[in-house]
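Participant: when you get a sec, could you give me coordinates for this:
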Amino acid sequence: MPVWSRNITGNGVVVSIIDDGVDHTNMDLKRNFSWRQVCRGSGVGIAFNARIGGIRLLDGTVTHSMEATSLTFNDDFINVYVCCWGPRDDGQEMAGPGTLTQKALRLGTQKGRGGKGSIFVWASGNGGLVNDHCGADGYVNSVYSIAIGAVTHTGKPAFFGEPCPTVMAVTLTGANLGNTLPLVTVSNLGDGCVTHFAGTSSAAPIAAGILALVQEAK
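Facilitator: Okay, here's the model as predicted:
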């Protein structure tokens, strides 16, 4: 609220979600899809005047070339890319970006955003219950991405969180077992609201909204 009172609302910043799609007709998103981020009864979003975009990547077979293209798409226009995907969080797999994707991440941080560098926000993963470690995820562990973890309302690590040194920051998900506090309220399909969105897939977009505020403030 102190940031909003200074009229810092994400204005002029573009955030793009790389996933399987974005509900651009949602009443909370459609104005900003070219973002009023008001979920009925819940108040405003973090960067409610930022603009939002969607890059569809995960709705079928994904190649390294498709990843690279998504991560550099309109990189002079898009400020922040949000990614909540990677290798399976099963505690048994080590994987990361291929050569083309590595190159896209490097070039994006060097030349994107008009030479200031694209910002890649990555969810750190939800495999904590199976002892997965986000250091085994080459996307999260990349020097070019900002890895975001999740904490509960008490500030403790979420039960599903994956620990590793690459996690740069955490945000709230209200995800401790048995907690009923609606700490994260977000828009849902069909113009509804969800009051319990547990996972680093909710933590990373929250961080992206905060980064949008930071960029406007600069």
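
Participant: could you use CA atoms for every contact and neighbour count after this?
Facilitator: Noted.

Participant: list the buried residues in the top helix by length along the chain.
Facilitator: When the chain is parsed with DSSP state H, its longest helix is helix 200-217. For helix 200-217, the neighbour count (16 or more other C-alpha atoms under 10 Å) marks 200-216 as buried.

Participant: what is the helix or strand hosting Met66 packed up against?
Facilitator: In this structure, Met66 sits in helix 64-72 according to DSSP states H and E. With contacts defined as 3 or more C-alpha pairs under 8 Å, 6 or more residues apart in numbering; DSSP states H and E, the packing partners of helix 64-72 are helix 99-111.

Participant: same for the helix or strand following the helix it packs on, what does it pack against?
Facilitator: Scanning forward in sequence from helix 99-111 by DSSP H and E, the next helix or strand is strand 119-123. Where contact means 3+ C-alpha pairs under 8 Å, 6+ apart, strand 119-123 is packed against strand 80-83, helix 99-111, strand 145-151, helix 200-217.

Participant: another one to check against the first:
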Amino acid sequence: MSLEGVRILNGPLTDAQEAIALVHALEVVDIYTASWGPEDKGNAIGGPGHLTRKAILKGVTQGRRGKGAIYVWAAGNGGAYLDNCNLDGYASSPFTVTVGALGPEGRSAFYSEHCAAVLASVYVGGPHYPPSKEDLEKERQKPKVVVPEGRGKCRQTFQGTSAAAPLAAGAIALLLQANPSLGWRDVQHIILNTCRIPSPEEHGWLWNAAGFHFHPKIGCGALDVDRMVASAIHWKPVGRLKTWKSPPVKGKK
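Facilitator: I've put the predicted structure just below:
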């Protein structure tokens, strides 16, 4: 298992640059993870351009020798601004695994965005409500994700959905290691079938018509890597994506 970083957010960004990045080394890359998109201020709508949409489609149809590359995306950190990742065409794409953030108690982090596209969440830290000055000291004492920063140093605050997405990518890497034959849709189905509710007390949980528990900020729940890997070993493929289109319904004037 190896990692590679591609820097594209270093100045003006074009549709062509995004497209090239999202199929970079497609013949050897299994998982792409991205933590960028439209501005998280609650007043921006954006998504992939024509070339980038074609690149992602190429990734899920030709990547991993036809099984499909996995695209993991951060849900966004605009929760405090009431931003909604449904307005983010990258996170709301059916081809991406969109990941939210959880605090140490298992409740959604205040900055993690609300939308129907969130598939699951990962523990990275952060309070459920925006912290006051009095709460900041309490937050410093809570468990945190600590990561190496290079040059012998460590970062003690690895938070945000931008941190949750790469952690989820690591979990999915273990999934593919357990069963390399999984397709990109199998990965999504396994997540849905194995995630767990991290905090039943949090308001907003519901059961959808397909029988899955769902929360608009957490998705189906917290990733459970142990259950994911165990399920992957004997997983039966779900098959290729099928789409249906219906003609527009015209109302009376």
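
Participant: so after superposing, what's the score?
Facilitator: After superposition, the two chains reach a TM-score (TM-score structural alignment, normalised by the length of the first structure) of 0.75; 169 aligned residues with a C-alpha RMSD of 1.1 Å.

Participant: tell me the angle of the helix holding Met66 of the first structure relative to strand 119-123?
Facilitator: Interaxial angle, helix 64-72 of the first structure versus strand 119-123 (axes from the mean of the first three to the mean of the last three C-alpha atoms, to 10 degrees): 120 degrees.

Participant: distance from helix 64-72 of the first structure to the middle of the chain?
Facilitator: For helix 64-72 of the first structure, the distance from its own C-alpha centre to the chain's C-alpha centre is 17 Å (C-alpha atoms, centre = their mean, to the nearest Å).

Participant: quick check: that helix aligns to which part of the second structure?
Facilitator: Mapped onto the second structure using TM-score structural alignment, helix 64-72 of the first structure spans residues 15-23.

Participant: same check, this time on stretch 108-121 of the first structure
Facilitator: Using TM-score structural alignment, stretch 108-121 of the first structure pairs with 59-72 in the second structure.

Participant: roughly how far is the matching stretch from the heart of the chain?
Facilitator: 16 Å.

Participant: show me where the second structure has strands.
Facilitator: Assigned by DSSP state E, the second structure shows strands spanning 31-34, 70-74, 96-102, 120-123, 147-150, 153-155, 206-207, 213-214.

Participant: ok, average deviation of the helix holding Met66 of the first structure from the second structure?
Facilitator: With mean C-alpha distance after the TM-score superposition for the first structure, helix 64-72 of the first structure departs from the second structure by a mean of 0.4 Å once superposed.

Participant: which parts of that helix are buried?
Facilitator: Under 16+ other C-alpha under 10 Å, the buried positions of helix 64-72 of the first structure are 67-72.

Participant: tabulate those residues (CSV), appending distance to Lys111 of the first structure.
Facilitator: Formatted as CSV, the buried residues of helix 64-72 of the first structure follow (distance: C-alpha to C-alpha, whole Å):
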residue, distance to Lys111 of the first structure
Glu67, 17
Ala68, 14
Thr69, 15
Ser70, 15
Leu71, 12
Thr72, 10
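
Participant: got the helices and strands packed on strand 119-123 of the first structure as JSON lines, with distance to Trp4 of the first structure columns?
Facilitator: Output for these, formatted as JSON lines (distance: least, C-alpha to C-alpha, whole Å):
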{"stretch": "strand 80-83", "distance to Trp4 of the first structure": "20"}
{"stretch": "helix 99-111", "distance to Trp4 of the first structure": "28"}
{"stretch": "strand 145-151", "distance to Trp4 of the first structure": "23"}
{"stretch": "helix 200-217", "distance to Trp4 of the first structure": "9"}
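
Participant: mind checking those for the one nearest to Val3 of the first structure?
Facilitator: helix 200-217 (8.1 Å; C-alpha to C-alpha).

Participant: which stretches of the stretch 101-250 of the second structure form helices?
Facilitator: Assigned by DSSP state H, counting those that start in this stretch, the helices in the stretch 101-250 of the second structure fall at 133-141, 161-178, 184-194, 225-233.

Participant: what about the first one, distance to the chain center?
Facilitator: The chain centre lies 28 Å from the centre of helix 133-141 of the second structure; the measure is C-alpha atoms, centre = their mean.

Participant: for stretch 85-99 of the first structure, which outside residues touch it?
Facilitator: For stretch 85-99 of the first structure, the external contacting residues (C-alpha atoms under 8 Å, 6 or more residues apart in numbering) are 19, 64, 122-123, 125-127, 130-133, 136-139.

Participant: mark which of those are buried, thanks.
Facilitator: 19, 122-123, 125-127, 131-133, 136-139.

Participant: reformat those residues as CSV; add distance to Met168 of the first structure.
Facilitator: Shown next, in CSV, are these (distance: C-alpha to C-alpha, whole Å):
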residue, distance to Met168 of the first structure
Asp19, 22
Trp122, 10
Ala123, 11
Gly125, 13
Asn126, 16
Gly127, 18
Asn131, 20
Asp132, 18
His133, 15
Ala136, 16
Asp137, 15
Gly138, 15
Tyr139, 14
